Each structure stands twice: as structure tokens, then as C-alpha cells.
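Novice: Fold the following, please.
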Amino acid sequence: MHIRKWLMAYMLLYAFTTSAQQQESANDTLHTPLIPVNRQSLLNNVDVIANMRFAFRNDFENGTYTGSRFVNEQFRLEIKGKVADKLYFRFRDRYTRDPVTQSIDNLSRSTDLAFIRFDPNEKWKIYAGKLCADWGGYEFDANPIDIYEYSDIIEYSDNFLTGAGLGFLPDKNNEFTFQILNSRTKTFKELYDSIPGISESKFPFAAVINWRSNMFEGKFSTIWSYSIFKEATHQYMNYIALGNQLSLNRFRLQYDFKLSLENLDRKGLVSSFTPDKKAVQGVKYMSHWLSADIQLSRIVHLALTGMVDFAYWDGNPDPNKDKKLRTAWGYIPGIEVYPLKHVNLKVYANMIGRVYRYTNYAQTTLGMVNNDNYRFSVGIVTPLLIL
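Specialist: Down below sits the predicted model:
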């Protein structure tokens, strides 16, 4: 909360200083601005961005209309820029999430990013602070305000973690990054309580390797990654994400494959299906995500997103088990209109639907029930550049 107050004070101070400068110029006074003139040039290298998505939602559950409402679905204030030669910073805070300080990294859960970056030369980058885990896939790489509904693997993950990273650009078409991060923002006890035979790791870490590429003059590109998370002593999570993009003149197609193999149920989704809701072992999640964008004109785009997620409990001790527990489908057809030529703002109308289907075992033994829900939304999306 102190950071948010500082940001508001800074913006007010900047506005006041700008007004004072204009008055000084007009009146030819000798008043000294609050921000010295020799420091004001730094603002040329700083961006202040209000990442917003606002919608009017109409919700349906199993075919029954449940209500309508206006919703501030996303508001993330971002400040980034260059503070010195080769030194950069980035900060982003989410106002649509409770600002609860986390026990591991001592930062609010609402803070997405808070890091500095040092570029010793044009081929290397060094990061430190609270980072976005550099997972592969175009769904995760997109600005969150542009994703109307996430697939299960992304929705239930800890995406923003504290640590350090190294980036290497051997040429203009390839970039490799390596990160070493805390594997979570909460303690083992907070997340898992206690599990017989499993002890807490002294250093629960995450290691992430990422490759980004552009091929065929930018027509085909990739974001691939492999990650390993140590959740407890001898307990790991292995995560693979393979993102692929085809870009033609007025058409863009993206496909992500994601696979998460978890000794402990880090997502907590399969665990939520069990009667006691405690963390289970031997879990697997798999996801296919597809997104298409057709540009009818500069102003009008047709957009379609589809996804399917599978949840498995390989470690289920029940001898009559079915490893597969749930299939979750998602579909988002819509139209997007960009009315302004020089401002990144879109007005959209879409349908966001989810279909959840449980196996016979999950229904009869675990008591799960098939479910369908969808919503019709009309709204606006903009990463509004304020400064």
C-alpha cells in the first residue's frame, strides 16, 4: 500500500511541477520547480502505463441466466524506463488483487513486477527482483489485459516470483534466458500444511530456461521453455511450454502446448477434487491452447480462442482409480474494434465459455459434477500510455 501511495504522490507532484513550469515561463518569475530542470530530462525515458480492461458482463450457469454487472476486470499500473546508462527498471502493481504481503519474498501479492535490469552490452541482459517467470507460450507472454480467460495451467500457477535472470541475444532472431527464482511466494506450511513422509526444502527454487526465435522473416516464431521447481525435499515439478506463432499479412495463428508433471499438486486443482482438499501427490496437467486473429480492416478484427485442459491423478492410491479426472474446454469467439489510429485501445464483444467434464470415476467416487458456464461481455481494453 505504501508503494501505491508513493505512486499517486509522484504523479501529483509531476502534474504540479509541470503546471508550475508553465506559469513560470508565462510570468518570467524566478521560482524554482520542485523537480530540478536538470533532472526533468529523466522523464523522457520513463513510461507510465495504465493497463485496463473494463467490461459489462452477462453470466450464465448451466444455461441459466445468473445476472449482469459492470466489472473492472483488470487494472495494472506500470512504470518502467531507463534511469542511467545501461540500467533499467520496471514496476507493475495489480489493483484488482488483494495487497497481501507474502511470507517468502516480503512483497505484496498484488505486485507483479519490481525489478532492475542491467545491459552490459547489446547481447547480454541481467535481471534481479520480482520477475515474471519466463515460461514459454504465447498465452502467458501476452499482456494479461488481452487474455479474457486463461487455461487451467496458467490460471492456477504462481506466475510472478522473486529471483534473478540472465538473457543472451546471439543475433536479432534468437534470445535465450535463464532464471533462478523462489519456487513460490508462500511457505511450504502455508501451501501444503503437512504431508506424511515429506519435509520442507531449505531452498525451494525454480530454474527456467527459455528460447525465443523468429524465422522466415518473422512469419514464424517460437517461445519454448523448460522449468523445474523444487517444492520440497526430493519433490519436484517439471514444466514444459511450447509456443508457436504464424503471422501473415492479415492473419495470426498461435498454438501453445503445456505439460506440468508435479510430485506435489502445486496447482491445487486435483487436490480440490478430493474429499479432504489436502495436497495430493503424483499429478499431471496438460493443455492445448489455440488463438486466431483475422484482420478484416485496420479497425475491425475477428478473434477466436479455444483451449482444452486435462487433469490426471497418477498417484491416486485407489486400486480402482481412473488416472484422468477432468477435461475442461474453453472457447472465446469475438469481435474487436480499434477506433483510434494512434492510441492502442480496442472495444470488444465476445462470448467466454467453459465446459467441464469429469470421468465416471471422478463423478461416482469423488462426487464431482459436470458443469457448463459462459458469459457475454462488452468492454474496452487499453494499455493507456499516460506519460
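
Novice: contacts, neighbours, all on C-alpha from now
Specialist: OK.

Novice: What's the local residue count around the nearest residue to residue 295 once chain neighbours are set aside?
Specialist: In space, and not counting its chain neighbours, residue 295 is closest to residue 301: 4.5 Å by Cα to Cα, 6 or more residues apart in numbering. The number of residues packed near residue 301 is 19, by other Cα atoms under 10 Å.

Novice: residues touching the residue lying closest to residue 207 once chain neighbours are set aside, list them.
Specialist: Of all residues not flanking residue 207 in the chain, residue 180 sits nearest, at 4.7 Å (Cα to Cα, 6+ apart). Shown in contact with residue 180 (Cα atoms under 8 Å, 6 or more residues apart in numbering): 163, 164, 165, 205, 206, 207, 208.

Novice: Am I right that the third one is in contact with residue 130?
Specialist: No - in this structure residue 165 lies outside contact range of residue 130 using Cα atoms under 8 Å: 10.3 Å.

Novice: Quick one: list the elements packing against the longest helix along the chain.
Specialist: Counting residues, the longest helix found in the chain (DSSP state H) is helix 2-27. If you count contacts as 3 or more Cα pairs under 8 Å, 6 or more residues apart in numbering; DSSP states H and E, helix 2-27 packs onto no helix or strand.

Novice: Just give me how far that helix sits from the chain centre.
Specialist: Once both centres are worked out by Cα atoms, centre = their mean, to the nearest Å, helix 2-27 turns out to sit 32 Å from its chain's centre.

Novice: how about this one, so we can line them up?
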Amino acid sequence: MDRIANRRYTNFFLGRGASYVHFYLIVGALFIAQTSAQAQHSQNTSDSLSNASLIQKSKIDFLENINMSLDLRMSFRTYTLRGGDNDYQGRQFENGFTALGISAKIHEKVHVNFRSRFNKTSEVQSLDQLGNNIELANITIQATPRLQVQLGRQSAYFGGYEYSFKAMEVLRYNDIQSNALAYVTGIGTTFNASQEHSVGFQILNSRTVLYSEKYGEDTAPDVREPDWPVELVGNWRGSFFDGKIQTRYSLSFAQEVKDKWISFITLGHKYENNKLKLMYDFDYSSEEIDTKGLATNIIGGEFIAQEVTYVENWLRAEYKFNPKFTGLLTLMTNTTYGKNIASVSSGRDRLRTSYGWIPTLYYRPFKDIDIRLFVAYIGRYFEYSPLAIRDLGVGSYNENEIRFGFIAPLRIL
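Specialist: Okay, here's the model as predicted:
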């Protein structure tokens, strides 16, 4: 999975996405027709029913169990890239995030969750047979008062607070999260030990496409297809001091190719009071086969890189000045390592360190609806090690971007 949107809007509306649009239009038309018929029947039956509700109580109760949201983020971007082999600038309007989400209680103990992101490709993934634009398609069963079971395509139970935000809320993810596979198919369980603590466990596919499509001929002779590309994820969420301090920790092991594993640790921490939210994540990913692709791009060569490590830090501070204005600052770093790059016995060699800073100001003009206007600066600097510059032919560079736009998580139903 790549959280960065693939902007092939035409494919969506002319391809599989059209079926979803037709579905919603048909459901809406049937609902309107039915309620109109009921209203006409009420008028014809008796004048005493003229003040009756047009929608039967049973249908009102049903609608109360359905949530439908349309999430939007649009902005105007002006950006530059300087250094390395690149030197360009540009300006454009961009629909960075457009998604329709539906959740519903269809039984006393069963919920269904669905979310389609329109600005991602609708091409069906060969392994789990869903379009990449379908981020969520699952049911949640309340097995016991404390135990939930989730089945279908779902969000991996990774820890950290950067990962907990929808992509609508994040103008730029750090390097691991930008390239991590977040929405996959499998089974997950969550046990609420108390109001303050819960633990979760998942068994998932570790990728959404077949081995031949993702790796093809770009692998070394010792890289082979596994019997099952599987990922195991465990997490713990904690809350302390009446929720002022919270934690989201996770540990996962994934196998995309035979006998080569990816170990991923995330430690997320949050402090919150009436006006301030402060979040810090530490991420560590040790990969016997490079699933993020950053080290492979730096090293180059004929095959996908092996024995790479990613270490990240992410900090986000939100301060609410008043009901209309909120300030936000995000800071992040990523360091990428490769094994035995300088020589056959050089150990873990640093390849690149990236830095990012994103100051943002939100303005909320309306009290009763969550529409936020924002202005933000996104600065990224990519510093390559002397080894990478000397032996791999790369050069450091920086990116600078200013955005003006709006964020609107709109609840339709």
C-alpha cells in the first residue's frame, strides 16, 4: 500500500468506481420513491394523518444506525525542488483526499465498515481481489462484551499517532508511513481489558498483489515466493491520568518472500489537555527484504535491496488558540541504513537522513460544522551520507511547498 493518492480520476468514474456511484444513486432513488409513496398514501387515506411523519418509525430507527461521511481535502500548491539531479518548480490545484465512508449497525452485535477513496486507483489487486481504492471493507462482531473480531480488509493495528490519522488530516507522512501497506485483508481481534487498556492481534496478508507482480525478475537468486505472504501484528493501547497521557505501541512481523522477515516496532505517546495535544512516535523497521523501496532506490543495482533498516522520529503539536484558530507543528526524521554497503564487513552503513517540518494554521469559520481553512508550509531536506554521495552517485536535495486549502470531514447521514 502506498498512502500517496494515485490521481487517476477518469479510471474511477469510467471503470469500477462507476458501479459504486450507480449503487448509491439507486439506493437513494429507491428510498425517495418509497417515502414519497408513503406520503401520498397518507394524504389519500385521511385528513387526520396530514401531520404524520413521512418516514415510518422503523425506518427512522434503521437510519439512526447508519453513518455516512464524505471527507474532502483540496488545496492550491506552490512548490520547488532544489539539489541533486533535480531543479523544478510548479503550481497547481489538487484534490489531495476525497473519500466516502459508510458504517452501519446491521445487528445487535455486528457492524459493517466501508470506505472508498476516489483519488486512488480502482485496479483490482490480484491477491485479495479488491480495488486499491477500497481502504475498508469489513465486519466487526462483538463476540463478548470485551472481545471484538474484525473480518475483511482493515487497517493494520500499527501503533503510533501518525498512523492513527486519516490521510485527509496529514499533509505529508514520514517515510515509513508513506510507503507502508496500511489496508490489507485478514482477521483481527481486540480485547478491552479495562476502560484504560486494550490489546489487539491480527493475522493479515502481507501484500495485496501476487509475488510475480510485485517482485517479478527484480530479485536475487535466494529470494523465492513463500507459501503464505503473512503478517502478524500485536498492539497495546493505554490511557493514564484520566486520559491526559496515552500510549499506542505495536510489534509486527511480516513475510513477503520465503524465509525473509520484516520486523516493525512503533512506540506512540500522547499528552493532551484542554488546549494542547502533543504526540511523539518512534518507529524501527528491520527488513531482510526492502519492502519500503527507499534503500533500493538509493543503492540502485539489479536487485531489490536486502538487510536494510529504517529508524524514524515523528512529533506533532496542536495548540487551540480559540474556537476558530488552531496551530499545528509537525517535525520528523528518517534514517535509512544498508548492510555492508561500504565493504563486505562494514556492518550497518548510513545511506540517507531526511528531515521534515510542517507548520500549519487552521481557521474554522463555522461553529456547527467542521470545515477548516488552512495555510501550511512543508519543508523536507534529504541529506545523503558521504558514502552514498561518493559510491552511489546521489546528491542531497530539499523540497519546499506552500499550501492553501480546506479540510472538510462532512457527515452526510
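
Novice: ok, back up a step: looking at the contacts of residue 180 of the first structure, spot the one nearest residue 269 of the first structure.
Specialist: residue 206 (20.3 Å; Cα to Cα).

Novice: And residue 61 of the first structure? What does it align with in the second structure?
Specialist: Alignment note (TM-score structural alignment): residue 61 of the first structure maps to residue 81 of the second structure.

Novice: any idea how far the residue lying closest to its match once chain neighbours are set aside is from residue 311 of the second structure?
Specialist: Closest residue to residue 81 of the second structure apart from its sequence neighbours, by Cα to Cα, 6+ apart: residue 399 at 4.6 Å. Distance check for residue 399 of the second structure against residue 311 of the second structure: by Cα to Cα, to the nearest Å, it reads 21 Å.

Novice: Which SSE is immediately downstream of the longest strand seen in the second structure?
Specialist: Longest strand in the second structure by number of residues (criterion: DSSP state E): strand 86-107. For strand 86-107 of the second structure, the succeeding helix or strand toward the C-terminus, using DSSP states H and E, is strand 110-117.

Novice: Residue 359 of the second structure: helix or strand, and which one exactly?
Specialist: strand 348-363.

Novice: Now find how far off-centre that strand is within its chain.
Specialist: That offset, for strand 348-363 of the second structure, works out to 18 Å (Cα atoms, centre = their mean).

Novice: for stretch 254-261 of the first structure, same thing?
Specialist: For stretch 254-261 of the first structure, the distance to the chain centre is 15 Å (Cα atoms, centre = their mean).

Novice: average gap between it and the second structure?
Specialist: For stretch 254-261 of the first structure, the mean deviation from the second structure after alignment is 0.4 Å (mean Cα distance after the TM-score superposition for the first structure).

Novice: equivalent range in the second structure for that stretch?
Specialist: Residue span in the second structure matched to stretch 254-261 of the first structure, by TM-score structural alignment: 279-286.

Novice: about what we covered before: just how off-centre is the helix or strand hosting the match of residue 61 of the first structure within its chain?
Specialist: Assigned by DSSP H and E, residue 81 of the second structure belongs to strand 66-83. In terms of Cα atoms, centre = their mean, the centre of strand 66-83 of the second structure is set 14 Å apart from its chain centre.

Novice: and that strand with strand 110-117, angle?
Specialist: Angle of strand 66-83 of the second structure versus strand 110-117, following axes from the mean of the first three to the mean of the last three Cα atoms, to 10 degrees, is 40 degrees.

Novice: what is the orientation angle of strand 66-83 of the second structure with strand 86-107?
Specialist: Using the same axes, to 10 degrees: strand 66-83 of the second structure against strand 86-107 is 170 degrees.

Novice: Now do stretch 135-150 of the second structure: everything it contacts.
Specialist: With Cα under 8 Å, 6+ apart as the criterion, stretch 135-150 of the second structure contacts 109-117, 151-155, 183, 187-193.
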